[in-house]
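Engineer: have a look at this prediction, sequence included:
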Amino acid sequence: MNTPADFPTTIFHNPACGTSRKTLALLREHGIEPTVVEYLKTPLDEASLRAVIAEMGTGARALLREKETLAEELGLRDAARSDDELVAAMAKHPILMNRPVVRTPRGTRLCRPQELVLELLPATA
């Protein structure tokens, strides 16, 4: 059985986002000190974005922050836009990536609302 100390966890984090901050706090409350990737400072390239999307088991649209004004300006809200187009846009403009995304041995998911992260924690957390 895993303990929080040996449970490798990564959070793709935006410290300006309240939900992201609350998710990070929840991880820490459960004894998990994740690797924090501030994706606006260290953007994910297309291959990394594709890997996260594959781990989530969703299409690229699930990772797109459609509320972002830039998404509208770039026409990304159009359902006809392909996953390739969305991934390219998120790689070029990391603000378009929704957050927080948490990766653990139990899965990878967008944690909105932040309580969704609890489903990714080890049974002992």
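Structural biologist: Ah, there it is.

Engineer: please make it C-alpha for all contacts and neighbour counts, starting now.
Structural biologist: Noted.

Engineer: quick check: chain neighbours aside, which residue is closest to residue 72?
Structural biologist: Setting aside the residues directly before and after it, residue 72 is nearest to residue 66 in space (C-alpha to C-alpha, 6 or more residues apart in numbering), at 7.4 Å.

Engineer: tally of neighbours for that neighbour?
Structural biologist: Using other C-alpha atoms under 10 Å, residue 66 has 17 neighbouring residues.

Engineer: was I right about it contacting residue 74?
Structural biologist: No: contact status for residue 66 versus residue 74: not in contact, 10.7 Å apart, counting by C-alpha atoms under 8 Å.

Engineer: skipping adjacent residues, who's closest to the residue nearest the centre of the chain in space?
Structural biologist: Nearest residue to the geometric centre of the chain (C-alpha atoms, centre = their mean): residue 101, 1.9 Å. Distances taken as C-alpha to C-alpha, 6+ apart place residue 110 nearest to residue 101, at 4.3 Å, with adjacent residues excluded.

Engineer: in addition, the following structure is provided for comparison:
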Amino acid sequence: MKATIWHNPKCGTSRKTLAILEEADGVEVEVIQYLKSPPSREKLAQLYKDAGMSPNEGLRLRGTDAAERGLPDADADTVLDAMAQEPILINRPLVETEKGVRLCRPQEVVQEIL
């Protein structure tokens, strides 16, 4: 099985999720450092749809100016546009496998799609 993780190596939860993926038997891990190689707006929309969540639920508030910009209450298109322009607004880690997508907070959530 292939697993793609949108990863920030400075994030403890992201590092722990990556460790779970690397230790899982039969999992080929693709690591994308999303701050260096951000997903497109279309890919973000697909990830949130497949995760069963809104872009607003995937918005990173801590350490960003999202709240000051009114993004938590903005419509999905506005949030996706902001995330595509400033990937720091994407909460992480997002993991995609053939079984689905999860925002792995806490990191154990990744087990649902392995």
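Structural biologist: Ah, there it is. Remember, it's a predicted structure, so these values are computed and weren't measured experimentally.

Engineer: the residue nearest to residue 72 of the first structure corresponds to which position in the second structure?
Structural biologist: Taking TM-score structural alignment for the superposition, residue 66 of the first structure sits opposite residue 61 in the second structure.

Engineer: again, but for residue 49 of the first structure
Structural biologist: Counting by TM-score structural alignment, the partner of residue 49 of the first structure is residue 44.

Engineer: helices or strands up against the strand or helix carrying that match?
Structural biologist: Take DSSP states H and E as the rule and residue 44 of the second structure turns out to sit in helix 41-51. Contact partners of helix 41-51 of the second structure among helices and strands, from 3 or more C-alpha pairs under 8 Å, 6 or more residues apart in numbering; DSSP states H and E: helix 76-85, strand 100-103.

Engineer: same thing but 6 Å
Structural biologist: strand 100-103 (3 or more C-alpha pairs under 6 Å, 6 or more residues apart in numbering; DSSP states H and E).

Engineer: check which helices and strands the strand it packs on sits against.
Structural biologist: Checking 3+ C-alpha pairs under 6 Å, 6+ apart, strand 100-103 of the second structure ends up next to helix 41-51, strand 94-97.

Engineer: distance to residue 113 of the second structure added to those, as TSV?
Structural biologist: Converted to TSV, these look like this (distance: least, C-alpha to C-alpha, whole Å):
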stretch	distance to residue 113 of the second structure
helix 41-51	10
strand 94-97	6
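
Engineer: single out the most deeply packed of these.
Structural biologist: Ranked by mean neighbour count under mean count of other C-alpha atoms under 10 Å, those are led by strand 94-97, which reaches a mean of 23.

Engineer: what's the average distance of that strand to the first structure?
Structural biologist: Mean deviation of strand 94-97 of the second structure relative to the first structure after superposition (mean C-alpha distance after the TM-score superposition for the first structure): 0.5 Å.

Engineer: residue 9 of the first structure versus the residue mapped onto residue 100 of the second structure from the first structure, what's the distance?
Structural biologist: In the first structure, the residue matched to residue 100 of the second structure (TM-score structural alignment) is residue 107. For residue 107 of the first structure, the distance to residue 9 of the first structure (C-alpha to C-alpha, to the nearest Å) stands at 10 Å.
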